[in-house]
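Novice: using only what follows, build the 3D model:
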Amino acid sequence: MAYSDQDSTPEVTVDAALDPGGLIRESYRIDGLSMSEARSIFLDWAIKLAPELQPQIAIRRLLALYAPYGGPSHPMTVVLQEGLGELAEAPHRRGGSRARRP
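Specialist: Take a look at the predicted model:
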């Protein structure tokens, strides 16, 4: 894993609360980033995200900032989209006796 010599990700001023430590920004600069590494970075980012921020909004903003530079197939873009999809899913309906309890 190495940083790309030809860095196509510009220096973007991002609120430190949105990308604590620049984890997501740096992930787009890593040459040959694997899916497992991207997931690990995403988990670190999620743990460090300020509790007052809504993860869905933060992920959308990060995608808008960085996805154009990495492209749709970049591992971090894929992981962010997966995270957004899982957060957007509606809770599943409970069946059985729990559904009938007031």
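Novice: from here on, contacts and neighbour counts on C-alpha atoms
Specialist: Will do.
Novice: what segments of this protein are helices?
Specialist: Here the chain has its helices, by DSSP state H, at 23-27, 35-48, 55-70, 75-88, 97-100.
Novice: just so I know, which of those lies nearest Asp15?
Specialist: In this view, the helices of the chain are compared for proximity to Asp15 by Cα to Cα, and helix 55-70 is the closest at 10.4 Å.
Novice: this one next, for a side-by-side:
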Amino acid sequence: MELKLADPKGLVRESYRIEGITLGECRSIFVDWALSLAPGVVVADALRALLAEYAAGAPGHPMNAVLEEGLRAPPPAGRRGGRAGRMRGAES
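Specialist: You can find the predicted model right below:
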């Protein structure tokens, strides 16, 4: 996957440049990163691309653990909010 698609705003790239960044700060950046992905981008593919690009050059960096956690987490369920979600509930 192209790095520009995997990290469109460069948030993960910048996290690796912040000296002394904490695990909590990396998790916060991860949420912002996830929200910045374009529709249709497969999160697992993006995470693998980011790990391949940055992890080897920064062993022990807390973002490595966050990205690896993201790979182990189950994919999110489909969106169920809004009018369509309410309408489905009314049909039951």
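Novice: quick revisit: now render the helices of the first structure as CSV, adding mean neighbour count and distance to Ala17 of the first structure.
Specialist: Rendered in CSV, the data for the helices of the first structure read as follows (neighbours: other Cα atoms under 10 Å; distance: least, Cα to Cα, whole Å):
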stretch, mean neighbour count, distance to Ala17 of the first structure
helix 23-27, 18, 11
helix 35-48, 16, 9
helix 55-70, 16, 9
helix 75-88, 17, 17
helix 97-100, 8, 39
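Novice: mind putting those helices into CSV with distance to Tyr3 of the first structure?
Specialist: Conversion of the helices of the first structure to CSV gives the following (distance: least, Cα to Cα, whole Å):
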stretch, distance to Tyr3 of the first structure
helix 23-27, 9
helix 35-48, 14
helix 55-70, 13
helix 75-88, 15
helix 97-100, 52
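Novice: which of the ones you listed sits closest to Ala2 of the first structure?
Specialist: The closest of these to Ala2 of the first structure is helix 23-27. By Cα to Cα, the value is 10.5 Å.
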